[in-house]
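Trainee: whatever this is, show me its structure:
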Amino acid sequence: MISLPMYDVWPEDTQSLTREIQHRLRLQGFADNETRRVRPGDLLAHWQSGRLLLSQACGYPLVTRLRSVRTVGCFHYTAAGCHGPQYRSYFVARLADRHKTPEDFSGQRLVCNAPDSQSGYNVWVSRLTAEKPLTGFFSAVSFSGGHRHSLQAVRRQSADITAIDCVSLALLKRHFPQESEGLVIVGESPLTPGLPLITAGNTSDQQLVLLRTTLQAIVSDPSCRPLCDRLLIQGFSAIERQAYPAVPGAI
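Mentor: Reported below is the predicted structural model:
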């Protein structure tokens, strides 16, 4: 199974890249049933499947709940805030609060995309809980189910601040510019390893090499450049699991 569920802001582009990966993996000798494209509902179950050939996960569940998978690597993104295979989160509030820092939002309302998100939740744990839990720093902590929904909550004044990774924010600004109207970045997190591309723990060393070779070939092929540009992808690096414990607060 292969999927790219994490930056699926514009599904047509995501599916085009998934089809390109599928096609090239079949040329490398992978069977049709191994390269079946899926749109997973339960991401954790999908990532833990022994039939997983390639997917994109989040660094926080990688080090906390996905201990059996193998890391393939990371895409490099052109979004502001990225550096090579690393990315960061932006702390976003309403324009009226543009002069504040994240620490100035004590006693106000935080909205996060999910409690297992590095970019939307764990960045707050890493930044603030040296002093007190998030529920002690903020008057309320809610979960929206997605970065786009978190931005909407801040815009509609049902929350006061959120954190969103820089790639998601750039893609949303490109395709849905109205989602960030009236919002402003009031801070940023340190760089961390980007969203890991993963494969099942039973994937062989030879298959892992083929996966990495295929992804490198796609980002280097001029014929794929227009598609990669639409997804803000400009490169690929093979990255081992050992890079991820350095993510602040992840383990």
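
Trainee: going forward, measure contacts between C-alpha atoms and count neighbours the same way
Mentor: Fine.

Trainee: not counting residues beside it along the chain, what's closest to the most centrally placed residue in the chain?
Mentor: Nearest to the geometric centre of the chain sits L195, at 4.7 Å (Cα atoms, centre = their mean). Excluding the flanking residues, the one nearest L195 by Cα to Cα, 6 or more residues apart in numbering is C58, at 5.0 Å.

Trainee: to compare with the earlier structure, here is another sequence to fold:
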Amino acid sequence: MTAATVAGAASLPMYDLPEIRWATDALWSAVAARLAAAGIAAPPALSRGPTTHELWTDPALLLSQTCGNPYVRHHRDRLRLVATLRYAAPGCDGPRYRSQLVVRADAPGDGLADFRGAVCALNSWDSLSGWVALAAALPEPRFFRGALVTGAHVDSLAAVVEGEADIAAIDCVTHALLQRHRPGALAGLRVIGRTAPAPGLPLVTRRDADDATVEALRSALRGALADPALAEARAALLIEGIEILGEADYDAIPPLPVSTPPQLSAPSRRSATAPAP
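Mentor: All right, here's what the predicted structure looks like:
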């Protein structure tokens, strides 16, 4: 089979820490080579410049990774599910994951209920792991006194460390990656609980991709994730494999909260991280 002459767009933005981009790039190179062998042109390099909205709405999208909540609320009509990665991180269960509830090590309180009236830090109101899952765990709607919207999980952690916020819900894969590759980001913090499990961040393609393209993507992913030559890259990324979830699985994502705490002014930070899930 002859590969298409125009390669589609590809991105893996959600856990793209600078420290492990070598591994993400190695994984993508292996996937792209397998796609080419199946007759599907793939770009030699991942897109990293555009915003996630631009990545996910690109009419030429071949493969990307999105957050479950934006997928369900905003992009279901333009994205098609390909697969969900399985990660080897505390809080993950197959293709499902949780958020770690993180506070300062010296903060009084042993559970979420002890932080009534606190300030929470969150990466975005649209984030499943940073806000929607946390809101679903709250005992009452007006639980927090206020919220800092930081733009990234690592910046939410910094806000808690520096006393600008008291608690944050951090995607457990992000938490595990930081613990391994950037432990200083977690210094002075402790975990007091976890949110309920939710379907993990899905790999997606454009909605009008045909069945043959989707099957080729899945086959390329399976092949790359079973390749012994990529063992080091998989270990760095904490990736174990893929599972195929359906749209009904993502319908289990909690509904949007009926109210949000007052948004407080957050200090400006320039985080060297990927878009946070």
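
Trainee: before we move on, the earlier item: alignment lookup: the residue nearest to the centre of structure 1 to structure 2.
Mentor: Aligned counterpart of L195 of structure 1 in structure 2: L201 (TM-score structural alignment).

Trainee: same question for T162 of structure 1.
Mentor: So, by TM-score structural alignment, T162 of structure 1 is matched to A168.

Trainee: which helix or strand contains that match?
Mentor: For A168 of structure 2, the element it lies in under DSSP states H and E is strand 167-171.

Trainee: average offset of that strand relative to structure 1?
Mentor: Compared with structure 1 after fitting, strand 167-171 of structure 2 deviates on average by 0.5 Å (mean Cα distance after the TM-score superposition for structure 1).

Trainee: where do the strands sit along the stretch 151-251 of structure 1?
Mentor: 161-165, 183-188, 192-193, 197-199, 233-237 (DSSP state E, counting those that start in this stretch).

Trainee: turn those strands into TSV, columns for mean neighbour count and distance to A246 of structure 1.
Mentor: Below are those laid out as TSV (neighbours: other Cα atoms under 10 Å; distance: least, Cα to Cα, whole Å):
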stretch	mean neighbour count	distance to A246 of structure 1
strand 161-165	27	18
strand 183-188	19	18
strand 192-193	22	8
strand 197-199	26	17
strand 233-237	18	17
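
Trainee: to T35 of structure 1, which of these lies closest?
Mentor: T35 of structure 1 lies closest to strand 197-199 among the strands of the stretch 151-251 of structure 1, at 11.9 Å (Cα to Cα).

Trainee: counting by contacts, list what that closest one packs against.
Mentor: Applying 3 or more Cα pairs under 8 Å, 6 or more residues apart in numbering; DSSP states H and E, one finds that strand 197-199 of structure 1 makes contact with strand 55-56, strand 70-77.

Trainee: structure 2: matching residues for the first one?
Mentor: Spelled out, that is strand 55-56 of structure 1. Mapped onto structure 2 using TM-score structural alignment, strand 55-56 of structure 1 spans residues 64-65.

Trainee: same deal with the longest one?
Mentor: Mapped onto structure 2 using TM-score structural alignment, strand 70-77 of structure 1 spans residues 80-87.

Trainee: what is the mean deviation of the matching stretch from its aligned residues in structure 1?
Mentor: Looks like 0.6 Å for stretch 80-87 of structure 2 (mean Cα distance after the TM-score superposition for structure 1).

Trainee: sec struct for the residue located most distally from the centre of structure 1, please.
Mentor: Going by Cα atoms, centre = their mean, the residue of structure 1 most distant from its centre is G29, 29.0 Å out. Here G29 of structure 1 is coil, with the state taken from DSSP: H, G, I helix; E, B strand; the rest coil.

Trainee: show me the helices in structure 2, by range?
Mentor: With DSSP state H, the ranges of helices along structure 2 come out as 21-37, 52-56, 68-70, 133-137, 153-161, 172-181, 211-226, 231-237, 247-250.

Trainee: where in structure 1 does the fourth one fall?
Mentor: Helix 133-137 of structure 2 lines up with residues 123-127 of structure 1 when matched by TM-score structural alignment.

Trainee: kindly report the same for the last one.
Mentor: The alignment of helix 247-250 of structure 2 onto structure 1 (TM-score structural alignment) spans residues 241-244.

Trainee: who's in contact with that stretch?
Mentor: The contact list for stretch 241-244 of structure 1, computed with Cα atoms under 8 Å, 6 or more residues apart in numbering, reads 59, 63, 70-71, 193, 250.

Trainee: how does it look with 7 Å?
Mentor: Residues from elsewhere that reach stretch 241-244 of structure 1, judged by Cα atoms under 7 Å, 6 or more residues apart in numbering: 59, 63, 71, 193.

Trainee: pull out the buried members of those.
Mentor: Listed as buried from the contacts of stretch 241-244 of structure 1 are 59, 63, 71, 193; burial here means 16 or more other Cα atoms under 10 Å.

Trainee: including distance to A200 of structure 1, could those go into a markdown table?
Mentor: What follows is these, written out as a markdown table (distance: Cα to Cα, whole Å):
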| residue | distance to A200 of structure 1 |
| --- | --- |
| G59 | 16 |
| V63 | 15 |
| T71 | 9 |
| P193 | 20 |
